[in-house]
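Here's a sequence, model it:
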Amino acid sequence: MANIKSQKKRVLTNEKSRMANKALKSEVRKAVKKAKIAKAEDAANKVELINEAVRLLDKSQSKGVFKPNKVAREKSRLMAA
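From the prediction side, this is the model:
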């Protein structure tokens, strides 16, 4: 554990951001998985799920959770499917 007051604060801040990033990553993974396994017959629902996944991917990239290339790759794979 840190001895310096500012480092103690930093440890707490880092833990908060780690948990927020973890939650957003989990949400993105769930959305991408739902979009991938959506039924082909229900095209309108599949498009809606893909749009939601793309929105979450963009949001996570802007917050620095995922790198731009990973987001582009995931979006490309969703669109190809």
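
use CA for all of it now, contacts and neighbours both
OK.

residues near residue 59, how many?
The number of residues packed near residue 59 is 16, by other CA atoms under 10 Å.

Quick one: name whatever helix or strand follows the helix or strand where it lies.
For residue 59, the host element (DSSP states H and E) is helix 43-62. Next in sequence after helix 43-62, counting helices and strands by DSSP H and E, comes helix 68-80.

Proceed likewise with the subsequent sequence, for comparison:
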Amino acid sequence: MANSAGSRKRARQAEKRRQHNASLRSMVRTYIKKVAAAIDSGDKAAAAEALKVAQPIMDSSVNKGIFSKNKIARSKSRMNARIKAMA
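Next comes the predicted model:
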């Protein structure tokens, strides 16, 4: 357990930041799942629209340091490829 006042404050700040980051990470994952669900349903227009909504949210998560740049780029690339491959 933290002893000094400064280290107690740091522990509080770290916990608050952890919860905030977890919330943002969860939100991004939800949008990714929405795109995947639209792709699985077979509706190309709905899938493209879901990706269009998800992309800026995914990009902002990179800027906030929630996910790495390469992970989000890879996810977007794979989703885009799956949408283009639809009939």
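
if we can go back for a sec, can you name every helix or strand that the helix holding residue 59 of the first structure contacts?
helix 5-37, helix 68-80 (3 or more CA pairs under 8 Å, 6 or more residues apart in numbering; DSSP states H and E).

If we go by neighbour counts, what in the longest one is buried?
By neighbour count, and taking 16 or more other CA atoms under 10 Å as the criterion, the buried residues in helix 5-37 of the first structure are 21, 24, 25, 27, 28, 31, 32, 34, 35, 36.

Check the mean deviation of it from the second structure.
Per the superposition on the second structure, helix 5-37 of the first structure and its aligned residues are separated by 0.8 Å on average (mean CA distance after the TM-score superposition for the first structure).

list the helices and strands that helix packs on?
helix 43-62, helix 68-80.

That one vs helix 43-62, what angle?
160 degrees (axes from the mean of the first three to the mean of the last three CA atoms, to 10 degrees).

Pull up the aligned stretch in the second structure for helix 5-37 of the first structure.
Mapped onto the second structure using TM-score structural alignment, helix 5-37 of the first structure covers residues 5-37.

Give me the distance from that stretch to the chain's centre.
11 Å (CA atoms, centre = their mean, to the nearest Å).

Same question for stretch 73-87 of the second structure.
16 Å.

same deal with stretch 47-65 of the first structure?
6 Å.

Okay, buried residues for it please.
In stretch 47-65 of the first structure, counting by 16+ other CA under 10 Å, buried: 49-54, 56-61, 65.

In JSON lines: those, plus distance to residue 72 of the first structure.
What follows is the buried residues of stretch 47-65 of the first structure, written out as JSON lines (distance: CA to CA, whole Å):
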{"residue": "49", "distance to residue 72 of the first structure": "17"}
{"residue": "50", "distance to residue 72 of the first structure": "14"}
{"residue": "51", "distance to residue 72 of the first structure": "14"}
{"residue": "52", "distance to residue 72 of the first structure": "15"}
{"residue": "53", "distance to residue 72 of the first structure": "12"}
{"residue": "54", "distance to residue 72 of the first structure": "10"}
{"residue": "56", "distance to residue 72 of the first structure": "12"}
{"residue": "57", "distance to residue 72 of the first structure": "9"}
{"residue": "58", "distance to residue 72 of the first structure": "9"}
{"residue": "59", "distance to residue 72 of the first structure": "13"}
{"residue": "60", "distance to residue 72 of the first structure": "12"}
{"residue": "61", "distance to residue 72 of the first structure": "10"}
{"residue": "65", "distance to residue 72 of the first structure": "14"}
